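Trainee: Mind looking at a prediction? Sequence and model below.
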Amino acid sequence: MSLYKQKLQSCGVAWPALSRPDLPFAPTKRVGDVLYVSGQIPEILNDIPYVGKVGAEIDTDTALHCARLCAANIIYWVEQALEGDLDRVVELAKLTVFINAAPGFSAFSQIGNGASEVMNTVFGARGEHARSALGMAGLPANVPVEVEAIFYVR
């Protein structure tokens, strides 16, 4: 098992096994040394086990776990884009965390920390990043959390 997979497992998240969705966009897009990762949802083996609004059907601990799953899925697609070599990640530049929030819920940063902590654990200093955490009226498939990322790679 690779060091990256071990670090991800230490965050309480298994290494993802995903397949490219049949959608009109790619999971990643590289432009020069910048790798954009499309918004990832808390999907496990092509199943979406968590749906609902944070602060209503989804509690904070579950939403944190969802953010970790999203981060794991980002790392999976980055590894795919870099032909299995995560050492080619120079640094994570930016995470954007979207939270499907019930009216009155405002702990967006707390939920975003789930994704940030995974990136910091897996990539160390290369995982330090800028971040936005935003509340949304809804997200695709009614998932509680979606996370997108921008990496600088070689």
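Mentor: Right, received. Where do you want to start?
Trainee: CA only for contacts and neighbour counts going forward, please
Mentor: Noted.
Trainee: Quickly find the element holding the residue lying farthest from the centre of the chain.
Mentor: What lies farthest from the middle of the chain is Gly104; by Cα atoms, centre = their mean that is 24.0 Å. Here Gly104, judged by DSSP states H and E, is contained in no helix and no strand.
Trainee: here's the one I want to compare it with:
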Amino acid sequence: MSVYQTLEALQIRLPGVRQPAAAYVPYAMAGKLIFLSGHTARKNGQPWVGKLGVSLTTEEGQAAARSVAIDLLGTLQGAVGDLNRIARIVKLTSLVNSAPDFTEHHLVSNGASALIAQVFGAQGEHARSAFGVAQIPHGACIEIELIAEIV
């Protein structure tokens, strides 16, 4: 099944490239690698605010991470024009807005990783870092950046 058939089967409609909120670009290319700037979670068009282990559960964090993955795919498509040009998703870095004693950052980040792997199959299996932070811009619950290789 192609990337677009998978997205259709999952009933996912990709958004366009979200404009940066500060002085940076949404993506940068270096050779065959494309680096996507961090995308924060959004819900109903607004920042998905909350702190894991305080006001949000791990399951809510997974849903937020999945929504970020959809936004990242939209930016990736905008950057390369066709997701079939993706040779491999290389790495995700996931920053989780969490309480000091929260320890399920890896499980929250699985919301994004699982979707990426589902959409791209073996080419979506990636390296990942997931860690907690004290705060994310606009109070968002999670921010994720992505590195991919293109053909």
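Mentor: Good, I have the coordinates. Remember, it's a predicted structure, so these values are computed and weren't measured experimentally.
Trainee: what residue of structure 2 matches up with the residue farthest from the centre of structure 1?
Mentor: Structural alignment (TM-score structural alignment) places Gly104 of structure 1 against Asp101 in structure 2.
Trainee: Same question for Cys66 of structure 1.
Mentor: Match for Cys66 of structure 1 (TM-score structural alignment): Ala64.
Trainee: Check which helix or strand the residue nearest the centre of structure 1 maps to.
Mentor: The centre of structure 1 sits closest to Ala71, judged by Cα atoms, centre = their mean, with a distance of 2.6 Å. Secondary structure assigned from DSSP H and E places Ala71 of structure 1 in helix 60-81.
Trainee: For the following helix or strand past that helix, what is the distance to the chain centroid?
Mentor: Following helix 60-81 of structure 1 in sequence order, the next helix or strand is strand 89-100 (DSSP H and E). Put simply, strand 89-100 of structure 1 sits 7 Å off its chain's centre (Cα atoms, centre = their mean, to the nearest Å).
Trainee: so how much does strand 89-100 of structure 1 differ from structure 2 once superposed?
Mentor: Aligned to structure 2 and superposed, strand 89-100 of structure 1 gives a mean residue distance of 0.5 Å (mean Cα distance after the TM-score superposition for structure 1).
Trainee: by contact count, what packs against that strand?
Mentor: Where contact means 3 or more Cα pairs under 8 Å, 6 or more residues apart in numbering; DSSP states H and E, strand 89-100 of structure 1 is packed against helix 108-123, strand 130-136, strand 145-153.
Trainee: separation between Trp77 of structure 1 and Ser116 of structure 1?
Mentor: 17 Å (Cα to Cα, to the nearest Å).
Trainee: Between the two, which is the more surrounded one?
Mentor: Neighbours of Trp77 of structure 1 and Ser116, each counted by other Cα atoms under 10 Å, are more numerous for Ser116; the result is 25 against 22.
Trainee: Matching the more buried one against structure 2, which residue comes up?
Mentor: So, by TM-score structural alignment, Ser116 of structure 1 is matched to Ser113.
Trainee: and that match, what is it in contact with?
Mentor: By Cα atoms under 8 Å, 6 or more residues apart in numbering, the contact set of Ser113 of structure 2 is 66, 69, 92, 125-126.
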